[in-house]
Every structure is written in structure tokens, then in C-alpha cells.
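Chemist: A predicted structure for the sequence below; I have some questions about it.
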Amino acid sequence: MARSSRHGAAPRVRRRRLPLRYLLPVLVLTALMAMLMLRGYVHSEILADHRVRPPAATDQVPQEVLEGGPVIDTRDGTPSTLSVPDGRLVLTFDDGPDPTWTPKVLDVLKKHDAHAVFFITGAMASRHPDLVQRMVDEGHEIGLHTFNHPDLSYQSQARIDWELSQNQLALAGAAGIRTSLFRPPYSSFSDAMDNKSWPVTEYIGSLGYLTVVNNTDSEDWKRPGVGEIIRRATPENGEGAIVLMHDSGGDRSQTVAALDRFLPDLADQGYEFDNLTEALGAPSAHTKVAGLEAVKGKAWVVLVQASMRVTDVLTVGLAVIGVLVFARFGLMLVLSGIHARRVRKKNFRWGPRGPVTEPVSVLVPAYNEAKCIENTVRSLMASDHPVEVIVIDDGSTDGTARIVENLRLPNVRVVRQLNAGKPAALNRGVANARYDLIVMMDGDTVFEPSTVRELVQPFADPSVGAVAGNAKVGNKDSLIGAWQHIEYVMGFNLDRRMYDVLRCMPTIPGAVGAFRRSALQRVGGMSDDTLAEDTDITMAMHRDGWRVVYAENARAWTEAPETVQQLWSQRYRWSYGTMQAIWKHRKALVEKGPSGRFGRVGLPFVSLFMVVAPLLAPLIDVFLVYGLIFGPTGKTIGAWLGVLAVQAVCAAYAFRLDRERMTHLISLPLQQVLYRQLMYVVLLQSWITALTGGRLRWQKLRRTGVVGAPPPEASMPAQRTQSAGERRPVG
């Protein structure tokens, strides 16, 4: 029955759910950090304590322990010791398992039909569970040696419990057993027990463990030579002994070689090489685990192995991104220099038909640009090249069209249309344009007097179908503006010089670009298939066989976003639109002929440097943070400063080419710490939107009209195609 109420039903509260495109980055980053922390834990980089306490007094240690055997039993509260019978030798190996040396040790033991006791650390067992399983399968005995190898005399009972439980967890996951044998890190003979280590031994005994030290130390960790290791490991007069060796912790080649000679030599003397419990005639130290304990152990090993594989992949990714970053820097420096020298030659000409003097149609698509449009149009009226200006009002609701009409400027027309988007507005402008050369710009952008002239000069070459201008940030006085200024000069314009030389320019900026009408018509005009119509049309031009070049002196001053939210919206649209354009033109990869050059060179470059590399670049910062907290801090800072220095060199070179003031580079270090991370998250969100099939809507940025004239830096020395008198600020 339908529910109703005379007084009305209570309003339903709508729960706001975190969108998937936000939730997934959070989950990915959380999982990544968890994997990295787990890796650090099992590599003793996190929670590791490498302190070793010097010897202390022994007056609190029972005399029977100081003078007794190497096996100490305090399980019932009354200390006692045990010794290995004569003719029995218990070989013990500490600190493993090691992927290099433990298999060699096991091979030698198997060769001579000998058993041993391996005191494993939980960290190594978690990383190499297959070796622990092999030890058990071949009849060897396992003992605990803590998880991260700390000196337990420094640790609290809670930390001791943790070290033992984690060690047992790793053993359960690797071999499905528990053990009752324990050897403290940094231990030696029983007569070395002191007032600091004895309480630890008592406590561990109360937990049910036998503490096993040794009475014959090979000192193989010193690498004294094979003969010396054998001499030190050989007991006197046929006595039984527990011999200390190592299968991890460094180069153990001498240990392996000594073991291969030691075993047959002592076997000839009548020695037997048994497990500890076999030598003592005691029950096995191993017990099977089952139920929840077994599940937890297996889960632990699986997680550790997963973290190892993931971080190994991340490490490879870090190496790849490092190579890519430095390769890109190198290419930019070399090729941008080649481009600058080529176009700045005194006798340089774009083509045989130069200079280009024919009139140009300038299209200004505008949607609610009331605060900017007058500055934009007046800057065009100050142009030293003949132009007609067509303002296409795309359904503005703030009187944009009326503002332009009230200016009553010659050669300025307004075309109105219902709101249909920027591509439709540009196509409408092309249909109304009188001239064959068409310049496109944004409604928040101002041109210098020479911009149009400089922008169309490359059309003297009949193979040129489009020209990218030099877009600059006009509102760079704020911190966000300064960061974008660095990005525009270094990341965009330096790139465009490189891509020009490679003949695979990926994007004609919407703020300042020029086209042949015939080229536009051949590729079908501007498309609304993607949110990056400028990148889309550029790729279409390449595939149609046209050259796309960069005109460095065609400067346009645009209003960059002034808030983080606006910046996020803009870059989100750019990065998502670029992915759409790459996918749309993916067939260029297999196309042949002149148009295939973009597919062979340009599309891979764009995909690698604009999509893949930025996605992997956060690895640098993840490892930086990890290194600062858990790794070698000094080396980490040095490496980061080194990368920053390379970026600073590239940025300074880009500023020099663009004749920009170097003072803006002061904010470069802060840009690398804050701004770059924001761009990472934006790109990651774009990836997730693409992979989840999301459809991003066009997002209009709020304009303030602060860019009214080219900044003072724009008044630069005269270029070869203009006189000093023509270089005047727009007013």
C-alpha cells in the first residue's frame, strides 16, 4: 500500500556520495603508500633499531648459566643449560634466508647429508618464503632470530612480543609451522650473558622458548679466509659443539667454501651433523599450524610478496620516468636551441612568398566575456597588420555582444548564435570570414600590435597549414599566476620549439593560432568530439599532410586561472581532452606517407610525455617522501636538489629564449613542491574519468578582466620584421 500523509512526508535526506573519480585516486594512493610501508618494514627500513648495547655487569646472571652450556632453558622459571654431546656438531646459520647464499649453503649440506639449524629473521622469511619451505622439506630445523634483528636489551616487552609474533607469523606463512627455538641477535657464548640481556632471556623463556647461543664461533662474518673459518669452527678433542655461521648479511662465499671442506673433514673424525633437538634427544621444535593462524600466515606472505612485486614495478617505473624526464630535458634544450637559431637568422624566410601582407580574419569566440572583451577587441584594433575582427557571441547572458557593438569600431563585426559551444562558434566564424588566413583567439586574450603579423608570416610556405603562437600569462603577479607563467614558458613554449623541429606540433593554443581556410575545410573544421578542440584540430592537420609550425614572436597575453578550483577545472578539461584527441587519432600510428610522420613520431611523443610520463612522475615525490622519513635523508635531499637544478637550468634557458625576467624563477622550488602535485592529481583524475567511461562537461572559467595590456616585459628589442615604433603597449 502506498504511504501518504496529510501533513506531508518527511523530506528524504540525500546522502552525498564521493564520486568514483575522487574515490579511486584516494584508494590508489592509500594502497600505494601501504605497499611502500610494508616493503620498508620487511627491508628493516621502518621500525628498525640498529643500536647494540656494550657489555654490562654480570652479577645478576646465575652462575650456572655463565658456566653452563649454550642451550638455556628458563621455561619453568628455574634456569638450566644444556650442552651437545661429544661427537655431535650442530651447525647454525643466522640472519637468513638470503636468496643468493642460503641456496648454496643448502646445496652443500645436502651434498654431505648434513642437517643444520637456521635462525631466520621474519623480514627475510617474509621476502623469501620458498627458501624456508626448502629448509623444512630437507629436514633442517628452524629457529627464530626476531623480525627486524634489534638488540632486545633495548626493547620493551611489547616490542619483544611483536618481534617474536611477527617472526612466527612469517614462519607460519612460509612453511606452515611454529618453532620453540630462539637465538637473540648479537648474542655469543653463554658466559657473555649480562645484566641487560639476562632479563630478556628469562622473559622469552617464560613464553615457551629455548634460547640457543653457541660455544664455537666461526667468525665467518669477518671473512678471515676459508682455512681460518674451518679452524675456528672445529671443536677441540672431539667435543660436541653448536657452531655459529651465517647464510646472510653479506658475501658468504668463504662460508660456503669452508663448509664444503669442513663437513667431510669432521665426518672423517666421526662427527655427526644433527639438528639441535636430534643432538639433545628432545622432541622436535616444530609444530604444525592450522586454522586462523595458518590463514593469517599465508595472508601475510601473500601481502609481502605483493608489496615486493608492486614496489619492484614502481622502482622500474621510477627509473623509466627518470630516463624519460632527462631525455625530454635534453631534447628540449638541444632542439629548442636549433629552432631559435634557425628562425633568428638575419636572412631567415618562412617561404618564397614572404612577407605575407594579405588581410586576415580574426575570430573571437565569446561566452560571457563582458569583463574582458573590450580589451581583447581594442588590442586587435591596434594591430599593425590589416585585420577584420569577428566576435562570435555564443549565447552570452552578460551583454558581451552589446559591449562590442557599442564600441562602433571599424572592421569589427558581431555574429550572434544560441549557445552551442566553442567549436561551433569558431566554425560559424569561419563561415562568416572574408579572408583565407584565419586567426583564432580566446575572448580573454590580448594581442600585441605585431602578433597577427608575426603569426601569419609562416604561411609564406605553402605547406604550412596552421601556426601556433606564443601564449603568455598576463596575470602572473600572484603565486598561482607565477607558477603558470613558468609552466607556459618552459613547459609549453619550449616544448613547441622542440615539436616544431620534429615536425609534430601537438597543439595550437586556443589563445593564439592561425589557419588556412582551405586546410580547415579539408579536415572538416573544428570538432566537438573532444574537450580539447585545439589539440584535435592540430592532429587532424598533421594527418591531412599539413605542416604546423611555431611563431615565437606572435605573443598573446591570456588570463590564467587565479584560484586552485579554476585551475583544477581548466587542467582537468585539458588533460581529459588531450586523452580524447589521442584516442580519436590513434589510427595515425599505422598511416603511411607524409601524414604518417605525426603517427610515428608525434603521437608517441605526446602520449609518452603528456600522458604517461606525468602519470608516473609522482613516483619521484613518493620515493622522496619515503626517503626523507625512512631512507638516507641526505642522499634523498641531494638527489631531489639535483633534479631541481636540471629543471632550473631548463627553465632559465626557456626564459632566456623568450626574453623573460629571471626573477619569476624564484618560485620554481615551491612550484615543484605544490603546483606539480596538483597537476598529478588532475591527470590521475582524468585517467580515471576516461577508464570509467565518464563524460566531462565543458567548464567555463570566471574571468576578471585583469589582462588589459601586455605587461612591461612585452616591450622588447625590435625584431627583424618590425620597427621599434611599432612595438607599443596595447591601450
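Modeler: Great, that's in hand.
Chemist: For the rest of this, base every contact and every neighbour count on C-alpha atoms.
Modeler: OK.
Chemist: Break down the stretch 451-600 of the chain into its strands, ranges please.
Modeler: Using DSSP state E, counting those that start in this stretch, the strands of the stretch 451-600 of the chain run over residues 464-473, 513-516, 547-558.
Chemist: The longest one packs against which elements?
Modeler: Spelled out, that is strand 547-558. Using 3 or more Cα pairs under 8 Å, 6 or more residues apart in numbering; DSSP states H and E as the contact test, the elements touching strand 547-558 are strand 445-447, helix 451-456, strand 464-473, helix 494-502, helix 533-543.
Chemist: Second structure for comparison follows:
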Amino acid sequence: MSARRLSKRTAPVSVKAHWFILLAVLFALGVALTLQGYMHHLSTVGHDSVPADGSAGSVPNAVSQGGPVIDSRGGTVQTVRPPDRTMALTFDDGPDPVWTPQVLDVLRKHDVHATFYVVGTAAIEHPDLVRRIVEDGHEIGVHTLTHADLGTVPEWQRQLEVQGAQDAIVGITGRAASLLRPPYSFDNGAVTDGTWSAMDASADEGYLTVLSTMDSEDWRRPGVAAIEQNLTPIGSQGQVLLLHDGGGDREQTVAALDSTLSRFADEGYRVTTVGDAVGIESTRQASAVERISGTAFVWGVRLSDFVVTAISWILVAAGVVTLIRAVLVVGVAAFHNRATRRSRAAGSGRRRVDVPVRPEITEPVTVIVPAYNEAAGIEAAVRSIVASTHPVEIIVVDDGSTDRTADIVEALGLPGVTVIRKENGGKPSALNAGLDAASHGLVVMVDGDTVFEPETVHALIQPFADPRVGAISGNTKVANRGGILGAWQHIEYVVGFNLDRRLFDVAECMPTVPGAIGAFRRDALLRVGGVSDDTLAEDTDLTMALCRDGWRVVYQDNARAWTEAPASLGALWRQRYRWCYGTLQAMWKHRGAVVQRGAAGKLGRRGLGYLLVLQVLLPLFAPVVDVFAVYGLIFLDPVRIAGLWLVFLLVQVLMAAYAFRLDKEPLRPLWTLPLQQLVYRQLMYLVVIQSLVTALAGVHLRWHRMERYGSLRVPAATQGQT
């Protein structure tokens, strides 16, 4: 699709619909991050035998003094324990990829079955182990989603912990478990009021609570002999044995289990699952709805893990790219500054340097000012150009203004100023009209909301001494930089635009000569067909066309132009939306430069590549990175996240300070830089997103004329700088 078609096609639906898509994506991302953060960072597997603190005044005697298997369904509390000489073998905190298989191997060796109380997060991470547990004939029970203490969490979290673990089991095995073991609970005497409340509420949802009567204390890793001793019963009473197949190093557990099972066999004890020991069916086939819900939950968690992993890599890549850009642009800017100073010193004859001395350009220049409803600032613009120390011809092209723009210029009666009135046809047509009327071979184009310093024109055209140079970008400065929005744009112009232009100059891949101040060879413009109206960024389109035609485009930092920046967020949005949209159009139009040779290839592979990564892809992923930063502050180490942000900010401050030093600007506005990173940067990211969606949808974007404020003045403190 051509850039013209990209800008003229009208979509049948409103482009604003993409904001709903963006919000939906960010919401889904927030849900995924919240789920992943909750499951992996708020809770960790601890020691089951650490009892929760709290009173036990409301715990029924039937529980505190009864058996380890507790059934309070239907409002009546019943407890039971395994029959004599029966050992119900249970394992908590798994599955673990290292120790669970070894435990299963020992159980298979002794032809013994056990009950595994799995943690939901571990089950989702190792579904094959869960399936092996079931396939080997063992029993599955719920040990919560994240190993949270059910006795201390609120009701919503209790439901999430229990149901989440159940969904994980169902989603992996297709069976629903009815046995629940609350973490941090050992025997009946350790049940607190909070734990009992959670047990009783879970009973209403169909769960039997299973505690234990003998704790191996393997979580302490006291040694194989100590674990064996802890599992030695006194008398013939049936027991529920507590061991762990996850939550840490279980080497001692595996060794003690092997020897203990051999001893139980020799002593005639029956070792089995909880369900078999007390005569209940501990699992059932899950319903279709439960299987769908469980499968969705499992895949949702896996997707959230994938998203977080992907974002982590994106964050690393974005950080690396940002750091590389900072080092690159500062290093190249320093090189550009030294080379420029040597060249100017050689040209002035102040000292001998090993650089060629080129003749000073003194020939007259035609300055073209396209103007549409520029009554607020056109007088200041024209007067500033007339005051140039270089001989100039000024052509003001009134492009069908509905205000007094042309009348104001004519009323000035200034020498060398010509006014051309034409029907409204857009900025490219106005520039072409001025180009047709130009008397000189060198042409300067300047917006009607821009003023020059007296030396600007002369300084701007000096690189034309090199016959390879076809266009020159000047240094655009923000005139109305008062207020925080003006300060932010001032920083952006000095740091974002001018540092990049120094890089593009050295790399010979300048993508844009700004409409506010640019100089061109008239013959070069005619060779590429003049100024095209294919895109809304005619300056970028024209610059790229010149590069592809073999011309060098350079940056002249001492040629300053002062322009009005938007004074409201709405005006700023409209301006940057048009800029970004037009730049995307120009990049698409000139995409063929990527495979060309010479100057065109440099533009394609260097310039377009830089724009694609830094001005399209990086902003496109920036909202995701910002959401992840919030995730890090909540779920990860907030000190580390804040530290990384401060390091990033420090890099930005140092880069900005150097850019301000190169432009001889006071550092005072940099106090707003932290706020710019938090607010202004996000606004620019959203502009890129909307522009990209608009371009991909082929929606027609109208030309948005900038608001004019009549604030154009050349700050006295900057006049005469070199």
C-alpha cells in the first residue's frame, strides 16, 4: 500500500476503538501479572509443622481431642483415625522435580501407596509429576494454592487458595480432591480459632480436613536416624504420618522413608493412603464444568508465567537498548562537536588544523515561508528573517488563509519580501509555489510560527561549501518554554531531537530536516520532484527522498530557529500525532532504501532502523514495561525496582545535562525531568500507539493546524551565541 493510499483511505469504523483494545490488553496484562505475582511472590512454601499463633477457644473438643481426619460437613463434627497397626502415609509441599520422583520410586519399591497434598503452584509447574502420582495409584489432596496460612488470611483469600489448588488438580488430572490439609497445621491440638474457621468453611464446600499424628520433622533435616525415630510408633494405634516431598532438600527424607517402610513391613504394619485407611473415596471424576474451569485456570497461570518471562526479557532488551542509545548518542555528539569546532576554527583562520578549509558561502538565499492563518506570529517571523546578516529573498506563500496573514505581511512594506496568494492546497503545495518563484539556487524553508536570529541564515547554509550536501537541518529551539509543559518540550528538543540529529549527521542517515528550519539546494529539490503531499510529514518525506537521491543531509547546530511549541496537552497531542503518523507514512514509502546501496542504503539500514527500534517498537512496548514496573514495586523488591528506575533516571539526567551543555542552555529546566519520565513520556508512547494503529487501519487523518499564541520572541540572552 502506498503512503498516499495509507493517508487517504477511510476506515468504516472509528479509529478510537483501538483504545478499548489497548485498555483490554493492559487490563488482561494486569490480571496476569497480579495472578503471577500473587502465586509466586507473596507466599512461599514454609514448614508445615510451625503452628499458627492464636487462641483455640472456639475449637470444638471433638476437634482438639479427636482424630486427625475431621468431617464437619452438615454442621456436625466427626473425627476418625486409622485403625490399629495402620499407617496413613502423607507427603506435603510437592511436587518437587528432584525429590518427588525419588519418593515415588521408594514407594513403588515397597509396593506402598500414599497421599500427596500438593501445592497448586508447584502442581502447575510440574504437571507430569502430578499425573504420575495419580497413575501410580497414589492419592491427591489439597494443600492450598501458594501454601498460605488459612488461619490468618481473609475469607476471599481462603477461597482463592483452596479453589485454586483444586482447579490445578482438576485441570491436570481430571479428578477433584476431597481431602484438605491446611499448611502450618500439625495435630489436633495445634488447631487455632482461625484455622478451625477455615476448616469449617471449607467443609461447607465438601472438604475433609486431614491433620497428622506423627511428625517426621524432616523439614528440620535432623538426620536420617532422627527422622526414623520420629516415625517409630508407640503401641499399635493407627497413625497419620507427616513427611515432605517438596519445600527444600529432602535427601534425608528419601533415605529415612526407605528404611522406615522396610521396618514397617517387618513389624507387620499396614501402610496406605488416608482414604483407604479410613474407608472413604478421596477423589471423584470432575464434572465437565469443573474440567473446563480447571484447564482454563492452569493454562491461565502458564500464560501469565510466559507473559512475565517475556516482559522480563523485553525489559532487559529495552534497558540495554536505552543504555546503548545513551552511550552512542553522547559519544557521537562529542565527536560531532569536536569535528564541528575544528572545522569552524579552520574556516575562521584562528589556528592550523588538519581539516580542509572550505570557502564561505555568501551567495543570496531564498527563504520560503508557507503560511496558513498565521496572523498571530507572521510579523515576528518575517521581521526576524529580514534582519538576517545574510542577503535574503523572502517569499511568503499565503495558502488560502481566512485571517489577515497576507495583509499583515504586505502592510509591513519590507524590502525583499514577496507575498504569493493562492487557494488552500496544503503546506507541500505552498512550498512548491515558493520554490517555483525562488530566484536563487539555495533555498531556506521556515514555518510561519518560527523566528530566526540575525546570524541564522548565514550559519545554516555554510555546509553547502561541500558539493555533496543537498540539505541542512538547523537547531530548533522552543520559544515559549515557560511552564512545565514548555519545559518538557524544551528538554525534548534539546535532548531527543538535537542529539539524534548529531548522530544522524555522523552516520550520514538524517531522516528529517524540520519544517521550522531547513536549507536545500533548489536543483536537488527539483530532481526529487519538489515537496510531496504523499504524507503528513512532508519534511521527513522530502529529506528521505534527498538521501535516496544520493545527497548528504547534515546538521548545523549554530543555526538557531525559535518556534512556538504547543501550550496545551490537546494541542501537543494533535501535533505529535500528525508528526508520528506522517513519519510512519514516510518510513513505509521509503522502505525500499533498506536494500539499496550508497546514501540510500545508509538511510534505510541506519536511519530507518533507528527510527523503527527507538521511535516505534520501544514506545510500543513501553506501557507494558511501565505496568511491569508497578508489578515489581508490589510483588518484587521495591527497593531494587526503585533503584533501577533511579539509575535509568540518572542516565537520562546526565545525557540531558551534556546535551544542554552542547547547546549552551542553562540546566534549570532539568528539574522537571523526573516528572517528564512519569507523565510526558507516557503521553508520547500513546501517541505512537495511536499513530501506528491509524496507519495500519488506513484511516484518513486530517491535517491539524497548530494553535498560534503570538509568543514569538528571540530571547535576548541567546542572541549572538556561537
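Modeler: Here it is on my side, so go on. All values derive from a computational prediction rather than experimental measurement.
Chemist: Can you pull the TM-score for these?
Modeler: The TM-score (TM-score structural alignment, normalised by the length of the second structure) is 0.89; 700 aligned residues with a Cα RMSD of 3.2 Å.
Chemist: Rebuild the helices and strands packed on strand 547-558 of the first structure as CSV, extending it with distance to residue 608 of the first structure and mean neighbour count.
Modeler: CSV is the format used below for those (distance: least, Cα to Cα, whole Å; neighbours: other Cα atoms under 10 Å):
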stretch, distance to residue 608 of the first structure, mean neighbour count
strand 445-447, 30, 30
helix 451-456, 29, 26
strand 464-473, 21, 26
helix 494-502, 13, 23
helix 533-543, 16, 25
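Chemist: thinking again about what came up before, tabulate the strands of the stretch 451-600 of the first structure in JSON lines, adding columns for distance to residue 20 of the first structure.
Modeler: Formatted as JSON lines, the strands of the stretch 451-600 of the first structure follow (distance: least, Cα to Cα, whole Å):
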{"stretch": "strand 464-473", "distance to residue 20 of the first structure": "33"}
{"stretch": "strand 513-516", "distance to residue 20 of the first structure": "36"}
{"stretch": "strand 547-558", "distance to residue 20 of the first structure": "33"}
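Chemist: Quick one: closest of the ones you listed to residue 627 of the first structure.
Modeler: Across the strands of the stretch 451-600 of the first structure, residue 627 of the first structure has its closest neighbour in strand 464-473 (35.5 Å, Cα to Cα).
Chemist: residue range for the closest one in the second structure?
Modeler: Mapped onto the second structure using TM-score structural alignment, strand 464-473 of the first structure covers residues 469-478.
Chemist: Same check on stretch 652-670 of the first structure?
Modeler: Residues 657-675 of the second structure are where stretch 652-670 of the first structure lands when matched by TM-score structural alignment.
Chemist: which position in the first structure aligns with residue 130 of the second structure?
Modeler: Checking TM-score structural alignment: residue 130 of the second structure goes with residue 132.
Chemist: what's near enough to touch its match?
Modeler: Contacts here follow Cα atoms under 8 Å, 6 or more residues apart in numbering; on that basis residue 132 of the first structure touches 97, 125, 171, 174, 175.
Chemist: what about 10 Å?
Modeler: 96-97, 102, 118, 120, 124-126, 140-142, 170-171, 173-176 (Cα atoms under 10 Å, 6 or more residues apart in numbering).
Chemist: what's the answer for residue 429 of the second structure, then?
Modeler: 370, 397, 399, 422, 423, 435, 530, 531, 532, 533.
Chemist: One more: residue 108 of the first structure?
Modeler: Counting by Cα under 10 Å, 6+ apart, residue 108 of the first structure makes contact with 102, 114, 256, 257, 259, 260, 261, 263.
Chemist: who wins for neighbours among those?
Modeler: Compared across these, residue 256 has the highest neighbour count, 24 neighbours, by other Cα atoms under 10 Å.
Chemist: number of nearby residues for the closest residue to it other than its chain neighbours?
Modeler: Distances taken as Cα to Cα, 6 or more residues apart in numbering put residue 105 closest to residue 256 of the first structure, at 5.9 Å, once the chain neighbours are dropped. The number of residues packed near residue 105 of the first structure is 22, by other Cα under 10 Å.
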